[in-house]
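K.L.:
Sequence and predicted structure below; questions after.
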Amino acid sequence: MPASSSTSLPLDSAPVSNQPPDNTLPPPNRPTPNRLKLTYDIVMIIAISIDLLLISIDAILMSSFSSNAAGWLSISDALSWYQNTLHEPLRTAGGFFTLFLIFELLLRWAIAIKQNVYYRWFFFPFVHWYEVLGCFPQLRALRLFRAVIIGRRLYQLGYQVLPQPWINRIRFYIDLLLEELSDRVILTTIQNFRQQLTDPKTHKSFIESTITRNRNEIEAAVLSILRTELAPKLQELTAASGGGSILASEMGNAIEEGLANTPELRRYLRMIPIAGSLIESQLQHVGHNIGENVVYALNKRLLDPERLDSLMVAIANGIASIDTDNTALDTLISSIIDDSLTEFEAQVKVQQWKHQEMLHL
């Protein structure tokens, strides 16, 4: 049955200034129930439930197990009376009910076509496949889906079809079943993947394909790290304080020490009377300043922001273009994959339904 539509209120009927400022959640937007459709849904869910109950009872009583059980319990006459007297009328009534379901399905299909419920007129039997198949005698159990969907629609309209504890218990067991099934599938997939990685060819192909597909991402990540971590440290060398000052001072000290340890220079300077020692001292001081200035000049030219960024791009591109035929790289990636699978497997093995907050009973 197509869901009934609800009309929205005009925008000027509820001005923003008149709404309460509290943070309480608005009530759920339930569709407006239609009395005729509601009554029809209730009648259909009762009729389908009775039909399925009679079908189940008839199938049980007509089975060989019931015949054997009746012989053990000495009620064979009562079972024979049912099989000879009530079985055929129930089958006939079930056939008429099946014809009614077929007619009702065609009528709803025509209504859906008239109201343009679906994008194409032939979508209805595919959406309601369980009803179409449920019209066949061998697949009458699928009518249970119709009853479940009607019950769900009534529940959405605010009518409690089943007691809330029953609903909570059904949800719990459905969640339990789905979780256990999905966990088994995931764990089996992980084990199969581990076995595939034990093959050297598969392992190498996996690493190559992974790195090849993600070279751009690897380059972007390495470039981001270099720009964030390395570039500021290198640019500090251009400053007059900090690392640049230490490097320049050490360079100046090295040149000053080199001049002081040059015996030929000292011998020639001492040949100059009176001013020789003074010239030697000044020359060492000048050498110290030259060393510092050279370091500052080199840092300023080599660590220019544009040139440094170009260097970072080249380094990142070189790392992203790394040859995958590398033992250390294979070992690293294998360790990462194994650790990831182990952690994922451990998380999957945690049975969430055992947690107290999952027990909605």
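P.N.:
Structure received.
K.L.:
rest of the way, CA atoms for contacts and neighbours
P.N.:
Will do.
K.L.:
Could you find the closest non-adjacent residue to Trp109?
P.N.:
Phe124 (6.3 Å; Cα to Cα, 6 or more residues apart in numbering).
K.L.:
Tyr118 is in contact with the one you found, correct?
P.N.:
Yes - using Cα atoms under 8 Å, Phe124 is in contact with Tyr118, at 7.1 Å.
K.L.:
now the helices for the stretch 251-361 of the chain?
P.N.:
263-270, 276-302, 305-320, 327-349 (DSSP state H, counting those that start in this stretch).
K.L.:
Please compute how far the last one lies from its chain's middle.
P.N.:
I take that to be helix 327-349. Distance of helix 327-349 from the chain centroid (Cα atoms, centre = their mean, to the nearest Å) equals 19 Å.
K.L.:
Next one for the comparison:
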Amino acid sequence: MLKINRENLKSSHQLIWFIIDFLMLGLLIINLAFIIWDSTYSFVVIQNALKEHLPAFQAAYHPIHENFILYDAMFVAVFLSEFFVRWGYAIRAKVYDRWYFYPFIHWYDVVGCIPVGSLRFLRILRVISIVYRLHQYKIIDVTSTGIYRFVNFYYEAFMEELSDRIVAKVLSGIQHEIKLGSPLFEHIQNDILYPRRDMLSGWISKRVAEAAQEGYVPNRGALRSYLEDRVDHALKQNVELSRLKYLPVVGSTIKETLEDAVGDIVANVIQQILEDLASSSNHAFIEDIVNAFIRGPGEPETNEDRNEALIALIIEVIDAIKGQVRVKRWREQLP
């Protein structure tokens, strides 16, 4: 139900114009209903039905139908009078930069007053403009009405479906061009990614360090024990190393010493790698990897040496975007 905010209406400095808006809105609704009814009455079937069932009403209305233009002209005279009053106010208040801008900006008011059947229905645009103006000044709240929610829902659904199809089509075309090695790939690589190599290196370095700190540092002891167990198991399965125990006197000692030494070396190496990744010292390592993926504009690149990994990365990113585009948000609002 459409409600009028009386407080905003009373406190408004344009109270007179809003009252005129309400009056014009009422006249427009009556006039449009009159136009629709008279258009319906034009059919002979309707006239014959009224003659048969409501002869008195048909006899009374038929002269009005024959002089419809005259009665419609009365409404037009009121609409034009209000139009010229607002135009004069716009000139006096200097609402627009030029005095003759008003009729061009409010063209629907002028065209709707032309007494031609197809143009009369353009008066609905004037109804929409008045309702929008009242809503803009918070005199009424259109969004609270069921009609608005119904129309807005299907409008948003239509626009989402249309835009999703367009975006998906464009992204598929971009993927196809990238696979063919079009200048778009070189543009992405040389003009977008290459100038931002330092930024990408810093971001990836930070993310790797955070991941290593969160995943490794709290589990350092458990990881070391796991690595030592795995190395010890692998060494016991090694045939050549198992033969050392057959050496006289020192065989078993040498075998156990080697197992402990190798396990400790592997665990220390892995631990050092993870500690390096968890610190800021990983930046140089990450930067080398990024530089290997992203070539500079001046660096030669043969067909065999094309950066296929980067192409695959871009295509997968576009696939992820297309997957998100395919999500129908409007369906989530359905009961």
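P.N.:
Great, that's in hand. What you see is a predicted model; the values in this text were computed from it and never measured.
K.L.:
Overlay them and tell me the TM-score.
P.N.:
Here the TM-score for the pair of chains, by TM-score structural alignment, normalised by the length of structure 2, is 0.58; 248 aligned residues with a Cα RMSD of 4.1 Å.
K.L.:
returning to what we had before: aligned against structure 2, show me the partner of the residue nearest to Trp109 of structure 1.
P.N.:
Taking TM-score structural alignment, Phe124 of structure 1 has Tyr102 as its aligned residue in structure 2.
K.L.:
Confirm for me that its match is in contact with Tyr96.
P.N.:
Yes - using Cα under 8 Å, Tyr102 of structure 2 is in contact with Tyr96, at 7.2 Å.
K.L.:
Which one's more surrounded, the two?
P.N.:
Tyr102 (19 against 13; other Cα atoms under 10 Å).
K.L.:
mind listing what the more buried one touches?
P.N.:
87, 90, 96 (Cα atoms under 8 Å, 6 or more residues apart in numbering).
K.L.:
List just the nearest of those residues to Asp72 of structure 2.
P.N.:
Nearest to Asp72 of structure 2 out of these is Trp87 (Cα to Cα; 22.4 Å).
K.L.:
Check which helix or strand the closest one maps to.
P.N.:
helix 68-93 (DSSP states H and E).
K.L.:
Check how far that helix sits from its aligned residues in structure 1, on average.
P.N.:
Its aligned residues in structure 1 lie a mean 2.1 Å from helix 68-93 of structure 2 after superposition (mean Cα distance after the TM-score superposition for structure 1).
K.L.:
Stretch 150-160 of structure 2 now?
P.N.:
Averaged out, stretch 150-160 of structure 2 is 1.5 Å away (mean Cα distance after the TM-score superposition for structure 1).
K.L.:
Okay, buried residues for that stretch please.
P.N.:
By 16 or more other Cα atoms under 10 Å, the buried positions in stretch 150-160 of structure 2 come out as 157, 160.
K.L.:
Between helix 327-349 and the top helix by length along structure 1, find me the angle.
P.N.:
If you go by DSSP state H, structure 1 has its longest helix at helix 164-197. Relative orientation of helix 164-197 of structure 1 and helix 327-349, computed by axes from the mean of the first three to the mean of the last three Cα atoms, to 10 degrees: 160 degrees.
K.L.:
Beyond helix 164-197 of structure 1, next helix or strand please.
P.N.:
Next along from helix 164-197 of structure 1, by DSSP H and E: helix 200-213.
K.L.:
Now stretch 253-268 of structure 2: buried residues?
P.N.:
255-256, 258-259, 262-264, 267.
K.L.:
just stretch 302-312 of structure 1 next, same as before
P.N.:
302-303, 308-309, 311-312.
K.L.:
These: which two are farthest apart?
P.N.:
Between any two of those (Cα to Cα), the greatest distance is 12.6 Å, for Leu302 and Met312.
K.L.:
Now do the same for Phe172 of structure 1: its match in structure 2.
P.N.:
Using TM-score structural alignment, Phe172 of structure 1 sits opposite Arg149 in structure 2.
K.L.:
can you check Ser334 of structure 1 too?
P.N.:
So, by TM-score structural alignment, Ser334 of structure 1 is matched to Ile315.
K.L.:
So that match sits against Glu177, correct?
P.N.:
No - using Cα under 8 Å, Ile315 of structure 2 is not in contact with Glu177; the gap is 10.4 Å.
K.L.:
More neighbours: those two, which one.
P.N.:
Ile315 (19 against 14).
K.L.:
Which residue is the nearest non-sequential neighbour of that one?
P.N.:
Gln175 (5.9 Å).
K.L.:
how much space between that neighbour and Val325 of structure 2?
P.N.:
The spacing between Gln175 of structure 2 and Val325 of structure 2, counted by Cα to Cα, to the nearest Å, is 15 Å.
K.L.:
Settle it for me: which of the two has more neighbours?
P.N.:
For Gln175 of structure 2 versus Val325, neighbours defined as other Cα under 10 Å are more numerous around Gln175 (20 against 17).
K.L.:
counterpart of stretch 265-282 of structure 1 in structure 2, which residues?
P.N.:
Against structure 2, stretch 265-282 of structure 1 falls on no residues (TM-score structural alignment).
K.L.:
burial count for Tyr119 of structure 1?
P.N.:
With other Cα under 10 Å as criterion, Tyr119 of structure 1 counts 9.
K.L.:
wait, I meant Arg169 of structure 1
P.N.:
Neighbours of Arg169 of structure 1 using other Cα under 10 Å come to 14.
K.L.:
how close does it get to Ser182 of structure 1?
P.N.:
Distance, Arg169 of structure 1 to Ser182 of structure 1, by Cα to Cα: 20 Å.
K.L.:
Leu223 of structure 1 pairs with which position in structure 2?
P.N.:
With TM-score structural alignment as the criterion, Leu223 of structure 1 pairs with Ser201.
K.L.:
For its match, grab the count of nearby residues.
P.N.:
Ser201 of structure 2: 21 neighbours (other Cα under 10 Å).
K.L.:
Repeat that for the one 4 residues further on.
P.N.:
Counted with other Cα under 10 Å, residues neighbouring Ser205 of structure 2 total 23.
K.L.:
Then Asn214 of structure 1?
P.N.:
Counted with other Cα under 10 Å, Asn214 of structure 1 comes out at 12.
K.L.:
Identify the residue of structure 2 aligned to it.
P.N.:
So Asn214 of structure 1 corresponds to Ile192, using TM-score structural alignment.
K.L.:
so how far is Met199 of structure 2 from its match?
P.N.:
12 Å.
K.L.:
matching residues in structure 2 for stretch 235-252 of structure 1?
P.N.:
Going by TM-score structural alignment, stretch 235-252 of structure 1 sits over no part of structure 2.
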